[in-house]
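Colleague: fold the following for me, if possible:
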Amino acid sequence: MAIRFGTSGWRAVISDEFTFNNVKRVAQAIAEFIKSTGGNQVIVARDTRFMTERYAQIVSEVMAGNGIKVLLPENPTPTPVVSFAIRSLELSGGINITASHNPPEYCGIKFNPSNGAPAAPDTTKKIEDIIDKIEPDKIHAMSLSKASNEGLFEIIDPKPQYIKALSEIVDFERIKAGGLRVICDLLYGAAINYLDELCQNLCADCNVVHNYRNAYFGGDRPEPDEDRLREYSTLVRDGGWDIVIATDGDADRFGIMDDTGSYVKPNEIIALLAHHLYVNKNMIGPVARSISTSHAVDAVASEFNQASLETPVGFKYLANMILSENAVIAGEESGGLSIQNHTP
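Modeller: Below you'll find the model as predicted:
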């Protein structure tokens, strides 16, 4: 069975193609790729999907069996935090067990190399070529108890350092002063204990929704799109809420509803944030968007005499614009974005 990476990692249906044996194959291939680059330490994280603890254990055992040290967060971890940990701890890469916004019967593996960005096509092609050649008896694994004794396994908590770094680029005190009333929908995903804690600490009133693990995601995809957020429209208008903020299964996509109960499209949010970064943060540089994203952000960049960069669909291409072109903001219509001084 050929395993191929898509726009963001490898995703497949659990117990169909996403099996223990295939997870081991992918993990072994990533381990061999990491070693070929001279790497020796990774973070292995997961979202809230069915059996992600077990899959993360399998991946960790294969990494350790190949002499690669594993840093394992104890709790589900947002994808941006994985990227942050790779860069801040100077790791060789990160492996995230997640199928992002896909339906609950799916699981997946995302790989980010040492730059913290989603793996580029040339990297995933190398990993795919290794997978195709792997024989079952060539997969190396080590129990985590043995790995721990040999210094190849460690439980970590990346949250405190990530929140501290976030406070250095986001004006927490300004948000507190705003007295906002926020509905925070975590969609049962990896943002639990991250986004909800931030909103509770920074906002005057916070209604946290779906802040517990449900591997079925309430019977739908964990996608914070207009259809999923429509249920809040009347509540927002009648209850005087200022904003609804939602995230997808691995917390790298957003959904926003304003104080009128209207869904605000990611295209508009990206343009608004670009204007904010130019005006209030005095950032300089181009903007980047995928080919399927509206040109609204281009108009903002033009007002500040900055260029607009267009990429194929997939955040791996946008991340490269932050790294190579120092883009002020990079975003796509599906609700993924990052900014110049955050993780790619």
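Colleague: make it CA atoms for all contacts and neighbour counts henceforth
Modeller: Fine.
Colleague: can you give me the helices in the stretch 1-150 of the chain?
Modeller: 20-36, 52-65, 79-88, 121-133, 144-149 (DSSP state H, counting those that start in this stretch).
Colleague: center of the chain - which residue?
Modeller: T79 (2.6 Å; CA atoms, centre = their mean).
Colleague: how close does that residue sit to A271?
Modeller: 23 Å (CA to CA, to the nearest Å).
Colleague: same question, I192
Modeller: Applying CA to CA to I192 and A271 gives a distance of 27 Å.
Colleague: helix, strand or coil: sort out R289 for me.
Modeller: When classified by DSSP: H, G, I helix; E, B strand; the rest coil, R289 comes out as strand.
Colleague: so it touches S334, yeah?
Modeller: No. R289 is not in contact with S334 according to CA atoms under 8 Å; the separation is 11.0 Å.
Colleague: out of the two, which sits in the more crowded spot?
Modeller: Using other CA atoms under 10 Å as the criterion, R289 and S334 rank with R289 on top: 30 against 21.
Colleague: list the contacts of the more buried one.
Modeller: Counting by CA atoms under 8 Å, 6 or more residues apart in numbering, R289 makes contact with 308-311, 318, 330-332.
Colleague: ranges for the helices of the stretch 201-344 of the chain?
Modeller: For the stretch 201-344 of the chain, the helices defined by DSSP H, counting those that start in this stretch occupy 226-229, 233-239, 266-279, 296-303, 315-325.
Colleague: just the buried positions in the first one, please.
Modeller: Meaning helix 226-229. The neighbour-count check on helix 226-229 (16 or more other CA atoms under 10 Å) flags L229 as buried.
Colleague: outside of that helix, which residues touch it?
Modeller: Residues outside helix 226-229 that contact it (CA under 8 Å, 6+ apart): 255, 257, 263.
Colleague: ok, how many other residues are close to R221?
Modeller: Using other CA under 10 Å, R221 has 20 other residues around it.
Colleague: can you pull the contacts of it?
Modeller: R221 is in contact with 101-104, counting by CA under 8 Å, 6+ apart.
Colleague: which residue is the nearest non-sequential neighbour of I86?
Modeller: Leaving aside its chain neighbours, I86 sits nearest to G116 (5.5 Å; criterion: CA to CA, 6 or more residues apart in numbering).
Colleague: please give the structure of this sequence too, so both can be compared:
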Amino acid sequence: MEWKEHYQRWMNFEQLESTLKQQLQNLNDTEQEEAFHKPISFGTGGMRGELGPGINRMNVYTIRKAAKGLALHIEEKGEEWKRKGVVVAHDPRHMSKSFALEIAKVMGVHGIKTYLFTDIRPTPLLSFAVRHLKTANGVMITASHNPPEYNGFKVYNEDGGQLPLEPSEELMELVKSVDNELNIPVLSEQELNAQNLLKWLEDEVDQAYLKKLESMAYDHDMPKDDLNIVFTPLHGTATSLVERGLKQQGFTNLTLVKEQVIADPNFTTVASPNPEEHQAFTKAIEYGEEVLADLLIATDPDADRLGVAVKDNENEYQVLTGNQLGALLLDYILRHEQFNQGVMVKTIVTSEMGRAIAKSYGVETQDVLTGFKFISEKIKQFESTHEKQFVFGYEESYGCLIKPFARDKDAVQATVMTAEMAAYWNKQGYTLYEALQQLYRKHGYYLEDLHSVKLAGLAGQEKINQMLQDFKQINELNVDGLKLQYKEDYSTLKRTNVETNEEETIQLPKTNAIKFIFDQNSWCCLRPSGTEPKIKFYFAVKGETEQEAQDKLQSLKETILNLVKVEV
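Modeller: Okay, here's the model as predicted:
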């Protein structure tokens, strides 16, 4: 069916929800095509897109279609799986609460019970809830740190991890099999209650999670009142669990950024609710300077990503990168805990500094594709074979997991552990910034950077695809001070030695990414975002000194970005 036929089908649907009907009538030709040219699809973070009318948008009908597909997926597994039910959580975004209830209404038609939280909850709590309640699946309604016009539908398996590739593909086939998203039958909330197919969750899962959180502490007796913390949830879900988690560990010197504690779907006080972007710390820095805070902490709206700012040697707040915080946490964990055949897991675009730290403690490192579901898959594999022990998992995009009682990146865990780590280093007479400098002096100056090029719309997607194809043809790159050694094409799973042209197979699933590996622990990688209309350029170098690393990084960035005529 052509996109115009889909558009007319919606226009002619008399029962179309009134707000969507009005929005539909206001679309111009280009907007109509973009909203109807293809069904919304799953990426590394599940189904995510702009709110609005159309089969390529997030709305009540595409939510119902996704929920219908999930119900069919559960039915295929049999009656036992239907009895397990589904747990659904949501963030404060526009339509999140109503989308969560719509899932329950669809599940009810299939006799599948839904557990729904009465209020907003973080993504890691949803992951934990799947395991705690032993449900067949979980769904998180969130678009994480995307702009306010976005929302999403993330599916979790019975292990609490995001749905892996094969089940995700199977689910999408079932979703595609749903003929007409406009006519999916649903039960009313009253019917759900009458048939005992809806259970509202209040605080019971939170309490169970907090007990697990408390058990993470390495030093319960260490003085913590001296550590002065400022925290912002960036208008999201983390306030309650973070505040309670810190206080039960003894961190009482806590200041909340009151303007950003408000669960605001428009994220009014920030240009972007993303702790990866330094502007998100503007308010926290104001508070920090006022109360003389040692540690500034920011979580994204669904509380799976954590950003941290600490004082540098000039007494100015510096926002740590995800790679830097991950390195600090890994080192702190390995200082305090022994592992039997321990493995640290990171993504292919995460700093090699973690590998160096892990090696210094006798811990193995394994790489996975970008997307935390691949890390959770590794944890499940380790548990099933009993041959390896999970130590820590992280990715450069500010996400990590310390203890696997959740199976997605967990900013609540990371917040509590970061606070304990800061208190530990304070006791030794160092700030976190100084602790990081110690790691650099010991392991080398690993520096990384990320540059994103946003290319929206159908034309933008074509440019992204062409850009990747062009880079895949490159076998020579002249970068001052660096020699190209290998090219890794993850779409073909071929690792090529550019000097000898010898090839070997990459033991990972296929994905659309290309990586260039230079000598001296330097590399760059290109991959399209799985959830946004942009392509990401990752850069990483190592130097003997900070200046040497900065020079290498600048040279690498200039060389690569000049090829696509992008300003550094």
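Colleague: quick revisit: out of the contacts of R221 of structure 1, which are shared with structure 2?
Modeller: Among the contacts of R221 of structure 1, the contacts conserved in structure 2 (both residues aligned by TM-score structural alignment, their matches' CA atoms under 8 Å) are 101-103.
Colleague: just the closest of those to G179 of structure 1, please.
Modeller: Nearest to G179 of structure 1 out of the kept ones among the contacts of R221 of structure 1 is H101 (CA to CA; 31.1 Å).
Colleague: what comes up buried for stretch 193-205 of structure 2?
Modeller: With burial defined by 16+ other CA under 10 Å, the residues of stretch 193-205 of structure 2 counted as buried are 197-199, 201, 205.
Colleague: then stretch 210-230 of structure 1?
Modeller: 211, 213-217, 221-225, 229.
Colleague: what of stretch 150-168 of structure 2?
Modeller: Counting neighbours by 16+ other CA under 10 Å, stretch 150-168 of structure 2 gives 150-164, 168 as buried.
Colleague: which part of structure 2 lines up with the longest strand belonging to structure 1?
Modeller: Secondary structure of structure 1 per DSSP state E: the longest strand is strand 106-113. On the basis of TM-score structural alignment, strand 106-113 of structure 1 is assigned to residues 150-157 in structure 2.
Colleague: compare the contacts of R289 of structure 1 with structure 2 and list the overlap.
Modeller: Contacts conserved in structure 2 for those, using both residues aligned by TM-score structural alignment, their matches' CA under 8 Å: 308-311, 318, 330-332.
Colleague: re the thing from before, any chance of the helices of the stretch 1-150 of structure 1 in JSON lines, plus distance to Y188 of structure 1?
Modeller: Listed next are these as JSON lines, based on distance: least, CA to CA, whole Å:
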{"stretch": "helix 20-36", "distance to Y188 of structure 1": "24"}
{"stretch": "helix 52-65", "distance to Y188 of structure 1": "14"}
{"stretch": "helix 79-88", "distance to Y188 of structure 1": "15"}
{"stretch": "helix 121-133", "distance to Y188 of structure 1": "29"}
{"stretch": "helix 144-149", "distance to Y188 of structure 1": "28"}
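Colleague: go through the helices of the stretch 201-344 of structure 1 and pick out the most buried.
Modeller: Of those, the one with the most neighbours on average (mean count of other CA atoms under 10 Å) is helix 315-325, at a mean of 21.
Colleague: which residues are in contact with that one?
Modeller: With CA under 8 Å, 6+ apart as the test, helix 315-325 of structure 1 has contacts from 7-8, 117-120, 285-286, 288-290, 309, 311, 327-332, 336, 338-340, 344.
Colleague: with stretch 440-458 of structure 2 instead?
Modeller: Against stretch 440-458 of structure 2 from outside (CA under 8 Å, 6+ apart): 34, 323, 351-353, 356-357, 460-461, 463-464, 533-546, 549-550, 553.
Colleague: buried ones in it?
Modeller: Neighbour counts over stretch 440-458 of structure 2 (16+ other CA under 10 Å) mark 440, 443-451, 454-455 as buried.
Colleague: include secondary structure when you put these into CSV, please.
Modeller: Formatted as CSV, the buried residues of stretch 440-458 of structure 2 follow (three-state DSSP):
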residue, secondary structure
Y440, helix
H443, helix
G444, coil
Y445, strand
Y446, strand
L447, strand
E448, strand
D449, strand
L450, strand
H451, strand
K454, strand
L455, coil
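Colleague: among those, which one lies nearest to R93 of structure 2?
Modeller: For the buried residues of stretch 440-458 of structure 2, the closest approach to R93 of structure 2 (CA to CA) belongs to K454, at 22.6 Å.
Colleague: distance of the closest one relative to F516 of structure 2?
Modeller: For K454 of structure 2 relative to F516 of structure 2 (CA to CA), the value is 22 Å.
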